[in-house]
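Q: mind looking at a prediction? Sequence and model below.
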Amino acid sequence: MTEFLQPAVEGFFLGASLIVAIGAQNAFVLRQGLARSHVFPIATFCFLADAMLIAAGVGGLGALVQGAPRVLFVVTLAGAAFLFVYGAMALRRAFHAEALSASGAAEMRLGPALATVAALTFLNPHVYLDTVVLLGSLSGRHAGTARLAFGAGAMVASCVWFYALGYGARLLAPVFARPVAWRILDVAIGVVMFSIAASLVVSRS
């Protein structure tokens, strides 16, 4: 039992250390959670996407990704462009009074919401580097079922985090009852998006 528990715990904490960070995906989940809009499908999508990528990394796809620099280059530029546009949209929301409310965020239909979170997930090269490459490489320290336990632990961390972020955001509802709080959040999201986009471009220059 210990030989499976130890790698699972290791995978959980390593996965959490990579997932629990300020990023485009987390910012979107937080905003939708505050608006109580499509929280379950969005959190579920994020968890399943992470689980799929972690499984691919543990299964050995990480080595293939590292050997395809052109693919990473294209994904990086596409991700940077999308993050820049989304950041501009967040800043536009912040400076237009009609969007400074939870109802404004709730107006996004499920289809566009899922399309947005899919783009924020799969157009971000850091997602592949963290899940497929890094976690995949670290899982190589284990063999057989212990390696699977490591991957499962990382998946559990992703599951706990996204549902906690989405549903826990409502605890901040009293704070975000004020329009100024939404303004600050959207400005912060815009800055985060621009920062990530810039770092992606710089890393490829």
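A: Cool, got the structure. Small disclaimer: the values here were computed from a predicted structure and weren't measured.
Q: CA only for contacts and neighbour counts going forward, please
A: Will do.
Q: now name the helix or strand holding the residue positioned nearest the centre of the chain.
A: Closest to where the C-alpha atoms of the chain average out (Cα atoms, centre = their mean) is Q25, at 3.4 Å. Per DSSP states H and E: Q25 is located in helix 24-35.
Q: next, the one to line up against it:
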Amino acid sequence: MLPSFLAGLGLGLTLIIAIGAQNLFVLRQGLRREHVFAVAAVCAASDAALIALGVSGLGLALTALPWLVEVIRWAGALFLLGYGLLAARRAIRPSGHALAPSPETEPAPGSAGRAGTAVRSRLAPVLLTCLALTWLNPHVYLDTVFFLGLVASGHGEARWVFAAGAMLGSILWFFGLAFGARYLSRWLATPRAWRILDAIIAVVMIALAVSLVLVP
């Protein structure tokens, strides 16, 4: 049982630790110290649901519904493009709420003068964005649902132990990324640093959107 658990933990972390739309969003929320627990919890819960779908065998249904993957691919590309353009606009014309942590949290070192003017984003739009970045990504179905489910099937009766390991990997990663991001705030205490971060986010999001369209 333990080898299956460790195998699931290792594969889960391998699949999830990569620069992508979801991870960049979690990182940005962690840096802003805004709805951090809720964002990490939604990401971890979504991953757990996707892993469960794959291990239960429902991931194989994707091969019989190619049109569904195609719909998700185009919807995801449009969403990533829109989010990337918003990040680009923040990089070019930053606003107060994009440059400082939430006023309800401790300001980052060197940012005391700006934290008082920050505007806290509402929880619902943040969580909807988080869900969209997760569930509108076609790669998550191919990697987490289909591939991970396929590997889990090789563990026979221990496949759910394998799944538990993969789920733990998601929990450790998302909560570690979200709450660990605050330790990077000392390097992001200036408007220039936030503009650079938003520029990086814009490039990655738009590149991902283009890749979804050009690479089936």
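A: Received it, and whenever you're ready, just let me know what you need. Since the structure is predicted, the reported quantities are computational estimates derived from the model, not experimental observations.
Q: residue contacts, the residue mapped onto M108 of structure 1 from structure 2?
A: Matched by TM-score structural alignment, M108 of structure 1 corresponds to S121 in structure 2. Applying Cα atoms under 8 Å, 6 or more residues apart in numbering, we find S121 of structure 2 in contact with E34.
Q: hmm, 10 Å instead?
A: Residues near S121 of structure 2 by Cα atoms under 10 Å, 6 or more residues apart in numbering: E34, H35, H97, A98, S102.
Q: three-state assignment of it?
A: Following DSSP: H, G, I helix; E, B strand; the rest coil, S121 of structure 2 is assigned to coil.
Q: check the gap between it and V36 of structure 2 for me.
A: Look at S121 of structure 2 and V36 of structure 2: by Cα to Cα, to the nearest Å, they are 12 Å apart.
Q: and what of E70 of structure 2?
A: Taking Cα to Cα, one finds E70 of structure 2 at 32 Å from V36 of structure 2.
Q: these two: which has the busier surroundings?
A: V36 (21 against 15; other Cα atoms under 10 Å).
Q: contacting residues for the equivalent of that one over in structure 1?
A: In structure 1, the residue matched to V36 of structure 2 (TM-score structural alignment) is V39. V39 of structure 1 sits next to 29-33, 45, 110, 113, 162-163, 165-167, 169 when contact means Cα under 10 Å, 6+ apart.
Q: longest single helix anywhere in structure 2?
A: Determined from DSSP state H, the single longest helix within structure 2 is helix 66-92.
Q: for the strand or helix carrying I42 of structure 1, which residues meet the burial criterion?
A: Using DSSP H and E, I42 of structure 1 sits in helix 39-58. Buried residues in helix 39-58 of structure 1, counted by 16 or more other Cα atoms under 10 Å: 39, 42-47, 49-51, 53-58.
Q: from these, which is closest to Y128 of structure 1?
A: Closest approach between the buried residues of helix 39-58 of structure 1 and Y128 of structure 1, by Cα to Cα: L53, at 7.2 Å.
Q: state the distance from the closest one to A113 of structure 1.
A: Taking Cα to Cα, one finds L53 of structure 1 at 21 Å from A113 of structure 1.
Q: so which bit of structure 1 is stretch 66-77 of structure 2 matched to?
A: Using TM-score structural alignment, stretch 66-77 of structure 2 pairs with 69-80 in structure 1.
Q: after superposition, how close is that stretch to structure 2?
A: In the superposition against structure 2, stretch 69-80 of structure 1 averages 0.3 Å from its aligned positions (mean Cα distance after the TM-score superposition for structure 1).
Q: was I right about A88 of structure 1 contacting G190?
A: Yes: counting by Cα atoms under 10 Å, A88 of structure 1 does reach G190; the two are 6.3 Å apart.
Q: list the contacts of the residue mapped onto A49 of structure 2 from structure 1.
A: In structure 1, A49 of structure 2 lines up with M52, judged by TM-score structural alignment. By Cα under 10 Å, 6+ apart, M52 of structure 1 lies in contact with C46, V58, T131, V132, M155.
Q: OK, contacts around G87 of structure 1?
A: With Cα under 10 Å, 6+ apart, G87 of structure 1 has these contacts: 24, 81, 93, 186-197.
Q: number of residues surrounding the closest residue to W182 of structure 1 other than its chain neighbours?
A: Excluding its sequence neighbours, the residue lying closest to W182 of structure 1 (Cα to Cα, 6 or more residues apart in numbering) is L100, at 5.6 Å. Residues lying near L100 of structure 1 (other Cα under 10 Å) number 23.
Q: wait, L100 of structure 1 touches L91, no?
A: No: between L100 of structure 1 and L91 there is no contact under Cα under 10 Å: 11.2 Å.
Q: what is in contact with the two at once?
A: R183, I184, L185, D186.
Q: count of residues packed around the last one?
A: This means D186 of structure 1. Using other Cα under 10 Å, D186 of structure 1 is surrounded by 24 other residues.
Q: can you check the third one too?
A: Residues contacting L185 of structure 1 under the criterion other Cα under 10 Å number 20.
Q: any idea what it aligns with in structure 2?
A: Under TM-score structural alignment, L185 of structure 1 pairs with L197 in structure 2.
Q: how much space between L127 of structure 2 and L150 of structure 2?
A: Distance, L127 of structure 2 to L150 of structure 2, using Cα to Cα: 30 Å.
Q: cool, and A166 of structure 2?
A: 13 Å.
Q: I am finished for the moment; much appreciated.
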